[in-house]
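K.L.:
below: sequence and its predicted model.
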Amino acid sequence: MYSPFNYQISEYDCVPTAITNAISFLFQRKEIPPMVIRHIYLYCLDTVGRDSRFGVGGTSKYAVRLVGNWLNSYRMKSFSVATQFLEKEQVSMEPGGQIESCLSEGGVVLCNILLTLRDEHYLMVTAMDETWIYCFDSYRRQFIRGMKGMARVIDEGDGRSANLKIRRDWAAQEQVNRFCLGPIPMRESLLIRRIS
């Protein structure tokens, strides 16, 4: 049995929620070792804010890379993944690129997008076509204002489907706009594929 995707329980846990959703996308519940979930939350929410408060800034890209490396090396009979951390110019929505290849092979892509100049957010991308990128956004939204149709909330159906679609050309922008990958130096993504 596959588990439905989860939503964030705070303003800051988009990364561990996106990673656990990616694992749920790729594996049935009985195939997921508890050690995997433990390590995802152990490494994430590592930033330190004002007054020495952990996690207030969410999860750093170093922690995303660390979780990816750990997942790459952890092997069980029913659980094995290959991950790849992309950054800067490697993060591209170009046809035939690494992101599109990962999705066409049945993998998932965790993309860091901009919500504002200072607010970043991780989405789980499950598919794309020539026009749209289909994502599960762990931050529950009923609608999106002011996007002129560039990003739309969609019906998630069975709880295991995309709940957000973003125009591919919009997401690829280098400008600081909502639901975009943004400037090249800020870009980061984690690709996760199941290994049989």
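P.N.:
Okay, I see it.
K.L.:
could you use CA atoms for every contact and neighbour count after this?
P.N.:
Fine.
K.L.:
what does the top strand by length along the chain contact?
P.N.:
In the chain, with assignment by DSSP state E, the single longest strand is strand 120-128. Contacts with strand 120-128, where a contact means Cα atoms under 8 Å, 6 or more residues apart in numbering, come from 14-15, 18-19, 21-22, 100, 103-104, 107-115, 133-138, 162, 168.
K.L.:
can we see that at 7 Å?
P.N.:
The contact list for strand 120-128, computed with Cα atoms under 7 Å, 6 or more residues apart in numbering, reads 14-15, 18, 22, 103, 108-115, 133-137.
K.L.:
now, which of those lie within strands?
P.N.:
Using DSSP E, those in strands are 108-114, 133-136.
K.L.:
try it against this one:
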Amino acid sequence: MIGRRNEKLELLKAWGGSTLAFALAEWTRGGGSLSLPKALAIMAITAGLGIILHELAHRAVARRFGSEAYFMANDSMLVVSVLVALSGFLVAAPGAVWHRGYLTKRQSGLVAAAGPATNMVLAVIFLLLVPLFNYLQIEFLFFIAVYGYIINALLGVFNMIPYGPIDGAKIMDWDMRIFVGMASVGALLFVMQYLPFVRALFAYGF
């Protein structure tokens, strides 16, 4: 039942499992060019934090509307995501916010929108930090900013997919205009990483 489990432990499991999965996937794809300890540190701040803040945003808005809301980790999917990551691929399904209490369609839409909106804001913040940390020649923070932008842009656009339990389906069901607007922003943030002037920012020491 909602609220019976230790939510801090649930969040910690989701953060740790997501961090490990993203780190293993990046380490495997890179052929070890990024050391595993460094990958873990970077992913803890970028992927792990991005996923937890996404879920906490859902919870905060649901509670704002008077719903009893708690996060529960999906233990089996966390294990699957770590195992799949060893092949260089990602399956991100760390858990979800469960709530009870009546919510209108608008309120449900706002609860859903809070998650991807959080990732999009994080993507913008991290992207703005890329040239700053490059200028300051702080390599570790530079890599955090680059990965933070790429990962949160991915999380933002992925969660706008209008299918099944994904946030995009609930947002579309609530308001098509808001769905189109958020999906467009998410897609733009994601594809920007492939533009020449943005890719130039990813060259450390340019």
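P.N.:
Sure, I can see it. Here the structure is a predicted model, which is why all the values come from computation and not from measurement.
K.L.:
TM-score for this pair?
P.N.:
Comparison of the two superposed chains (TM-score structural alignment, normalised by the length of structure 1) gives a TM-score of 0.30, and 113 aligned residues with a Cα RMSD of 6.0 Å.
K.L.:
residue 69 of structure 2 touches residue 99, doesn't it?
P.N.:
Yes - Residue 69 of structure 2 is within contact range of residue 99, at 4.0 Å (criterion: Cα atoms under 7 Å).
K.L.:
re earlier: determine which two of the ones in strands among the contacts of strand 120-128 of structure 1 are furthest apart.
P.N.:
108 and 114 (19.1 Å; Cα to Cα).
K.L.:
of those two, which one has the most company?
P.N.:
Set residue 108 of structure 1 next to residue 114 and count neighbours by other Cα atoms under 10 Å: residue 108 wins out with 28 against 23.
K.L.:
quick one, strands of structure 2?
P.N.:
Along structure 2, counting by DSSP E, strands occupy 68-73, 95-100.
K.L.:
in the last one, what's buried?
P.N.:
Of all the residues in strand 95-100 of structure 2, those buried under the rule 16 or more other Cα atoms under 10 Å are 95-99.
K.L.:
so how far is stretch 100-116 of structure 2 off the chain centroid?
P.N.:
Taking Cα atoms, centre = their mean, to the nearest Å, the mean C-alpha location of stretch 100-116 of structure 2 is offset from the chain mean by 18 Å.
K.L.:
buried set for it?
P.N.:
So stretch 100-116 of structure 2, judged by 16+ other Cα under 10 Å, has buried residues 107-116.
K.L.:
name the residues that touch it?
P.N.:
Against stretch 100-116 of structure 2 from outside (Cα under 7 Å, 6+ apart): 54-55, 57-58, 61-62, 67-69, 155-156, 159-160, 167, 170-171, 174.
K.L.:
neighbours of residue 185 of structure 2, how many?
P.N.:
Neighbours of residue 185 of structure 2 (other Cα under 10 Å): 16.
K.L.:
ok, it - contacts?
P.N.:
Neighbours of residue 185 of structure 2 in contact, by Cα under 7 Å, 6+ apart: none.
K.L.:
so how far is residue 75 of structure 2 from it?
P.N.:
Taking Cα to Cα, to the nearest Å as the measure, residue 185 of structure 2 and residue 75 of structure 2 are separated by 32 Å.
K.L.:
same check on residue 15 of structure 2?
P.N.:
12 Å.
K.L.:
ok, residue 58 of structure 2 next?
P.N.:
Remark: distance between residue 58 of structure 2 and residue 75 of structure 2 (Cα to Cα) = 20 Å.
K.L.:
which of those two has more neighbours?
P.N.:
Using other Cα under 10 Å, the more surrounded residue of residue 58 of structure 2 and residue 75 is residue 58, with 28 against 16.
K.L.:
list the contacts of that one.
P.N.:
By Cα under 7 Å, 6+ apart, the contact set of residue 58 of structure 2 is 97, 111-112, 114-115.
K.L.:
farthest pair within those residues?
P.N.:
Spanning the widest gap among these are 97 and 114, at 11.9 Å by Cα to Cα.
K.L.:
tally of neighbours for residue 181 of structure 2?
P.N.:
The number of residues packed near residue 181 of structure 2 is 11, by other Cα under 10 Å.
K.L.:
quick one, what contacts it?
P.N.:
By Cα under 7 Å, 6+ apart, no residues touch residue 181 of structure 2.
K.L.:
and the buried residues of strand 95-100 of structure 2 as a markdown table, adding distance to residue 124 of structure 2?
P.N.:
Shown next, in a markdown table, are the buried residues of strand 95-100 of structure 2 (distance: Cα to Cα, whole Å):
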| residue | distance to residue 124 of structure 2 |
| --- | --- |
| 95 | 25 |
| 96 | 24 |
| 97 | 24 |
| 98 | 28 |
| 99 | 29 |
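K.L.:
from the residues you listed, which two are the most distant?
P.N.:
Of all pairs in these, the most separated under Cα to Cα is 95 and 99 at 13.1 Å.
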